[in-house]
Every structure is written in C-alpha cells, then in structure tokens.
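Chemist: Provided below are the primary sequence and the corresponding predicted coordinates.
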Amino acid sequence: MTATNTEFEISGVNHLALVCSDMARTVEFYTQVLGMPLIKTIEIPDGGGQHFFFDMGGDNHLAFFWFPNAPKAAPGIAAASGIPGKADITSAVGSMNHVAFTIPEDKFDEYRQKLKDKGVRVGYILNHDDSVSGVAREMHPGVFVRSLYFQDPDGILLEFAAYTRELTAADIRHEPKTAADRTVADN
C-alpha cells in the first residue's frame, strides 16, 4: 500500500539514534556482523562522548551515541528484555522497543543462517498473520511478513523483516487504544 503524506515531504528515516556501552564493540558488530558501512564519526565536545553513523541502505542510517556517564541498560523498561517468542518484549512508554531492517523475502533463510554462522543467537522464525495468535507455524497466503529477531552486543532488539505481500487498505481494521485502555497506572 502506498500512501502519500500531504503535510510534509518526508522520504524516509534519516537516522535512528541509540545508545551503546562500548562504541568499538558496536562498530565491530554493525560493520562486521551486519555489514553496515560506518559513514560518519563525531566526537562530542568537552569529553561528552561520541556519535557514529552507519548506512542501512536506501538512504537510511542507524546512529549510536556513546556517553561516558550513560546510565546502565534497563531491559524491560527502556527496551525489550528479550527476543519475541522467548521472552516478554514489553517496554515502557517512550522507549525504543526494536529496530526492524527490511530484507528480501528470498534471502530470509540464507540471512538467518549467516547470522548463526557469525555466532549471533537468533530467535524463532515468526510468520506474522492475522490469526488470533498473530503468528503461524507454516507459511500460508495470510502471512504478510516473516520476522527473525536477534540482539546486538548491548541487548538492543533487532529484526530482519521480509514482507511476503503488499499491504492494502484491508490491513487497517483495528481501532486504536487510548490511555484509558492501559492496565498499569502511570506513576
């Protein structure tokens, strides 16, 4: 489904900025394991840290901050605590739950094996459909995207997502929930 933004001419994600605990380890993972070229490095003035950018393809970038005084990771609060199908993926309002990278459907199994060969722990293959559970064990015409989840060295939840069909207006059929639908009161 192609929809047009009539308010702003936005052509994609310029960059998503995350925080890492070890920039050298992050550079190694994203360049050597995922093959994303490092395209820009910045030293923040007065010893404030670093900000590095990686090319995800399609004029989209993934960036990382390294702060010398960053608080420790807070899985289950600031980010998902594990891999879907293996752990609870709930995270707090305003958190970054995961980053999904689009991959070609015909490369899905090959890329899963490549990750495993590089020592990356991968989750189950999730064939997302419109069933009650939202996931099918086997491929069928109702599957709209195949997902494979894994984590980077800091536990950031990542996903390889391969659409299996074009999304249409028929895929929009749920009413959005409101703050009143929450089961946990805000503090």
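Modeler: On my side now, so go ahead. Note that this is a predicted model, so its numbers are computed, not measured.
Chemist: contacts and neighbour counts: CA atoms only from here.
Modeler: Noted.
Chemist: So which residues of this protein form strands?
Modeler: For the chain, the strands defined by DSSP state E occupy 15-20, 38-44, 49-57, 60-66, 99-102, 122-128, 135-136, 145-151, 157-163.
Chemist: and here's the other structure:
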Amino acid sequence: MKTTGIHHVAIISSDYDRSKKFYVEVLGFPIIQETFRAERNSYKLDLRVGKNAQIELFYFPNAPQRFSSPEACGLRHIAFKVDDIEETIFYLNSQGVETENIRIDEITGKKFTFFKDPDNLPLEIYQN
C-alpha cells in the first residue's frame, strides 16, 4: 500500500453549533462544505486544515459517549502544526480555551501542548 498523505480526520460532536463555532471561529478552519441530512437529522461539516487535509465534523442526535483521554486506547489526539506556539497559546487563551503547559518533545526538541475541543477531545499544537 502506498499512501500520499492524510485526507481527513472525522470527529463526532455532541453539540453541532458549539463545535462548529469552535473549529471555524476559534481555530479558524475554513468551511469547504456543510451538509444537513434530514433523513438522519445529522450534519456533516467539511473543514480545510492546511493545504491538503480536512476535518469532517459530524453531528448525530444521541451519539454514544466515548472515553477520550489522551492515554486511552484508540485515536489519541490530533496535532496541528503552528509557527509560534506561544502566540497560538495566547490566542487560544484569549478565546477562553485552556491550554496545558508547554512541553518539549524529547526526541525532536520541539515545543508542544494540549487543549480540548468542546466535547473534551484532546487536541495538540506542535511548533514547526
């Protein structure tokens, strides 16, 4: 198998409007397409991340909860590249988003930290 990159990461939200506002207005991901599926009473919001990747933000009524700590089995977190981690942390904090303390990747020497989305999913910012 030969891959050429990651196409998308799918996230299911518990509150569509709250999550849409977070990912579009706070994190600044442009909307590619928004779809409402009446037969399922569900939404799918495609968001552009960088030049080549997407987030598919879904909403399904009464979706089951999932344990989602960064150390739980399964998808651990999504990491976004940033040029200036301190500036990004300042911005996130000014938007009411709490961030953890900056850590240093012991392998690369790069700075990174975690924060949570409205459904408490772990997200990471990683300095280029």
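Modeler: Looks like it arrived, so ask away. If you're wondering where the values come from, they're calculated on a predicted model, not measured in any experiment.
Chemist: Can you give me the TM-score here?
Modeler: The TM-score (TM-score structural alignment, normalised by the length of structure 2) is 0.90; 128 aligned residues with a CA RMSD of 1.6 Å.
Chemist: With mean neighbour count and distance to residue 75 of structure 1 as new columns, can the strands of structure 1 be given to me in CSV?
Modeler: Compiled in CSV, the strands of structure 1 are given as follows (neighbours: other CA atoms under 10 Å; distance: least, CA to CA, whole Å):
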stretch, mean neighbour count, distance to residue 75 of structure 1
strand 15-20, 16, 13
strand 38-44, 13, 26
strand 49-57, 18, 22
strand 60-66, 20, 18
strand 99-102, 15, 15
strand 122-128, 19, 17
strand 135-136, 18, 24
strand 145-151, 21, 12
strand 157-163, 20, 10
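Chemist: Figure out which of those strands is closest to residue 79 of structure 1.
Modeler: strand 157-163 (7.8 Å; CA to CA).
Chemist: So what does residue 40 of structure 1 match up with in structure 2?
Modeler: The alignment partner of residue 40 of structure 1 in structure 2, by TM-score structural alignment, is residue 33.
Chemist: Ok, which of the strands of structure 1 comes nearest residue 32 of structure 1?
Modeler: Of all those, strand 38-44 sits nearest to residue 32 of structure 1, with 10.4 Å by CA to CA.
Chemist: who does the closest one touch, helix- and strand-wise?
Modeler: Under the contact definition 3 or more CA pairs under 8 Å, 6 or more residues apart in numbering; DSSP states H and E, strand 38-44 of structure 1 sits against strand 49-57.
Chemist: In contact with residue 82 of structure 2: list those residues for me.
Modeler: Each residue near residue 82 of structure 2 by CA atoms under 8 Å, 6 or more residues apart in numbering is listed here: 88, 125, 126, 127, 128.
Chemist: Tell me which residue of structure 1 lines up with it.
Modeler: Match for residue 82 of structure 2 (TM-score structural alignment): residue 103.
Chemist: From residue 110 of structure 1, how far off is its match?
Modeler: 11 Å (CA to CA, to the nearest Å).
Chemist: Likewise for residue 8 of structure 1?
Modeler: Distance of residue 8 of structure 1 to residue 110 of structure 1, computed by CA to CA: 38 Å.
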